[in-house]
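> take this sequence and fold it.
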Amino acid sequence: MKLTLSSILASCALLALPAVSAIAAESGADLTKKNNCMSCHGVDKKVIGPAFKDVAKKYKGNADAVALLSKKVKDGGSGVWGPIPMSPNKAVSDADIKVMVEYVLALN
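Okay, the predicted model is just below:
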């Protein structure tokens, strides 16, 4: 069998597929469960904090929503949805927070 550059590259690409799928990002829904967001939020009903669908509705059309809400998730805060503060989530990566916020905003 004659090895060509294209056949070598094709073989390498096939070998890399399992590694790529193994490190694929988790979905926003999975991350909200993993990071205990669902302890205080429901998708379509208020628990302690607002329902995710209500958040999506409130920020619909806001071009800065992802950055604004990502900062709120990371640093915590209070006053927007009532007096109960949201705890900061400093241990959650910025990338995971962005995926979760994008998921929430897409529920609109």
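
> only C-alpha atoms from now on, for both contacts and neighbour counts.
Noted.

> okay, now the residue nearest to Lys90 when sequence neighbours are not counted: neighbour count?
Of all residues not flanking Lys90 in the chain, Lys74 sits nearest, at 5.4 Å (Cα to Cα, 6 or more residues apart in numbering). A total of 18 residues lie near Lys74 under the criterion other Cα atoms under 10 Å.

> please provide the structure for the following sequence as well, for comparison with the first:
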Amino acid sequence: MNKYLIICSLIAVASCSKKPIDPNKESNVMLEEPTLKVVDSAAAGKHEGLALIEGADCLTCHKIDAKLVGPSYQDVAAKYTDADIDKLATKIIEGGKGVWGEIPMSPHTGMSKDNAKKMVEYILTMKK
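From the prediction side, this is the model:
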């Protein structure tokens, strides 16, 4: 009986002692969520429209200076003017096809009109 009491006491003491935590050892303890640093595009010297383009899926189909799936941004800028900003922003949101070929541009229905306009304004800065 004494052996049993001694073993239980040792287990209790060992389990209650504080051991240093090894960060490389697996654990089921949740770590603190990393915080994201939000960068102001204008303060970083980047046009807000470019930041929006980079954050969306635009660069999957468009490049600045060469046709990919859709026209290059330089080709779009050469074809349109500031008077077309609303029209092009609507095209980004609703999608479409036929102007640059038969491959349709996917709609971006969750995008706000203001953000689509900022993207168009940036694209129009690329006139050659």
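
> helices along structure 1, start to end?
For structure 1, the helices defined by DSSP state H occupy 5-22, 28-34, 52-58, 65-75, 94-105.

> hmm, back to that, tell me the counterpart of the residue nearest to Lys90 of structure 1 in structure 2.
Aligned by TM-score structural alignment, Lys74 of structure 1 pairs with Ile93 of structure 2.

> correct me if wrong: its match contacts Asn115.
No. With contact defined as Cα atoms under 8 Å, Ile93 of structure 2 does not reach Asn115; the gap is 9.9 Å.

> translate Pro107 of structure 2 into the numbering of structure 1.
Aligned partner of Pro107 of structure 2 by TM-score structural alignment: Pro88.

> repeat that for Tyr73 of structure 2.
Aligning on TM-score structural alignment places Tyr73 of structure 2 opposite Phe52 in structure 1.

> tell me the contacts of the nearest residue to that match once chain neighbours are set aside?
Spatial nearest neighbour of Phe52 of structure 1, chain neighbours left out: Val43 (4.8 Å); criterion: Cα to Cα, 6+ apart. Under the criterion of Cα atoms under 8 Å, 6 or more residues apart in numbering, the contact list for Val43 of structure 1 reads Ala51, Phe52, Lys53.

> at 10 Å instead, please
The contact partners of Val43 of structure 1, taken as Cα atoms under 10 Å, 6 or more residues apart in numbering, are Ala29, Pro50, Ala51, Phe52, Lys53, Asp54, Val55, Val104, Leu107.

> center of structure 2 - which residue?
Nearest to the mean C-alpha position of structure 2, by Cα atoms, centre = their mean, lies Gly55 at 4.1 Å.

> what does that residue correspond to in structure 1?
Here Gly55 of structure 2 is matched to Lys34 in structure 1, going by TM-score structural alignment.

> measure that match to Leu17 of structure 1 for me?
Here the criterion is Cα to Cα, to the nearest Å. By it, Lys34 of structure 1 lies 25 Å from Leu17 of structure 1.

> re the thing from before, export the helices of structure 1 as a markdown table, with columns for distance to Trp81 of structure 1.
Output for the helices of structure 1, formatted as a markdown table (distance: least, Cα to Cα, whole Å):
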| stretch | distance to Trp81 of structure 1 |
| --- | --- |
| helix 5-22 | 38 |
| helix 28-34 | 19 |
| helix 52-58 | 9 |
| helix 65-75 | 12 |
| helix 94-105 | 16 |
